[in-house]
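In: Quick one, fold the following:
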Amino acid sequence: MYKTLGTHNYYVYILTNKTKTVLYIGITNELKERLYYHQNPEANSKAFTAKYKCFYLVYWEHYNDANTAIDRETQLKKWRRDKKDALINEFNPDWRFLNTEI
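Out: All right, here's what the predicted structure looks like:
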């Protein structure tokens, strides 16, 4: 079944580890489900988030268009760490872990 125009959901999100020293930027159309898979990696997973224990959501943006979301993810990944930190600080000044709020 096809979704009607404007009902698609895409999320660009940033995860961090418990000590907030590592950032991971990703994109998904099911943020809650994706967070679950990050927090419950397969055994012996070589995924970045599993290796660096980036399970904690600190930032997200919502888009209705996949290409716009992909472009934004690409843009954020090119940013220096200080610029990413400033973005998170503006959205989530205390760097609270937002996993349960999604």
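In: Please count neighbours and contacts with C-alpha atoms only from this point.
Out: Will do.
In: which stretches of the chain form strands?
Out: 10-16, 23-28, 56-63 (DSSP state E).
In: Next one: the residue sitting nearest the centre point of the chain from E30, what distance?
Out: By C-alpha atoms, centre = their mean, the mean C-alpha position of the chain lies nearest to Y13, the distance being 2.1 Å. Counting by C-alpha to C-alpha, to the nearest Å, the separation of Y13 from E30 is 11 Å.
In: Let's compare: structure for the following, please.
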Amino acid sequence: MATSHFVHILYSEKHHRHYVGMSRDVNSRLKSHNEGKVTSTKPYIPWKVVHVEAHTSISQARSREKYLKSAAGRRWRKNNLKM
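Out: Have a look, this model is predicted:
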């Protein structure tokens, strides 16, 4: 089965903020964020992709996204993503 779902972490250098999301097309999603089409991220433009993980199912991707948004996931981001 082909990879079809991606979990991505975006970072706003200007505001020192992360955003964890899931998409089938990371580049298109990044463009939406940077064009201000996503309400929750609009105040923190510009964004850049700092991490992408490929998953073969939407349920795997959703589980990983949920983990990365948890306290343990924030610790993982702090330890593994050097900003």
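In: related to what we said a few turns ago, got the contact list for the residue nearest to the centre of structure 1?
Out: Taking C-alpha atoms under 8 Å, 6 or more residues apart in numbering as the contact definition, Y13 of structure 1 lies against I25, G26, I27, L57, V58, Y59, W60, E61.
In: What's the match for the first one in structure 2?
Out: In other words, I25 of structure 1. Taking TM-score structural alignment, the alignment pairs I25 of structure 1 with V20 from structure 2.
In: Tell me how many other residues crowd the residue nearest to that match when sequence neighbours are not counted.
Out: In space, and not counting its chain neighbours, V20 of structure 2 is closest to I9: 4.6 Å by C-alpha to C-alpha, 6 or more residues apart in numbering. By the criterion of other C-alpha atoms under 10 Å, I9 of structure 2 has 22 neighbours.
In: Also K83 of structure 1?
Out: Close neighbours of K83 of structure 1, defined as other C-alpha under 10 Å, add up to 12.
In: That one pairs with which position in structure 2?
Out: Aligning on TM-score structural alignment places K83 of structure 1 opposite W76 in structure 2.
In: so who does the nearest residue to that match once chain neighbours are set aside touch?
Out: Nearest residue to W76 of structure 2, sequence neighbours excluded (C-alpha to C-alpha, 6+ apart): L68, at 7.5 Å. The contact partners of L68 of structure 2, by C-alpha under 8 Å, 6+ apart, come to V20, R74, W76, R77.
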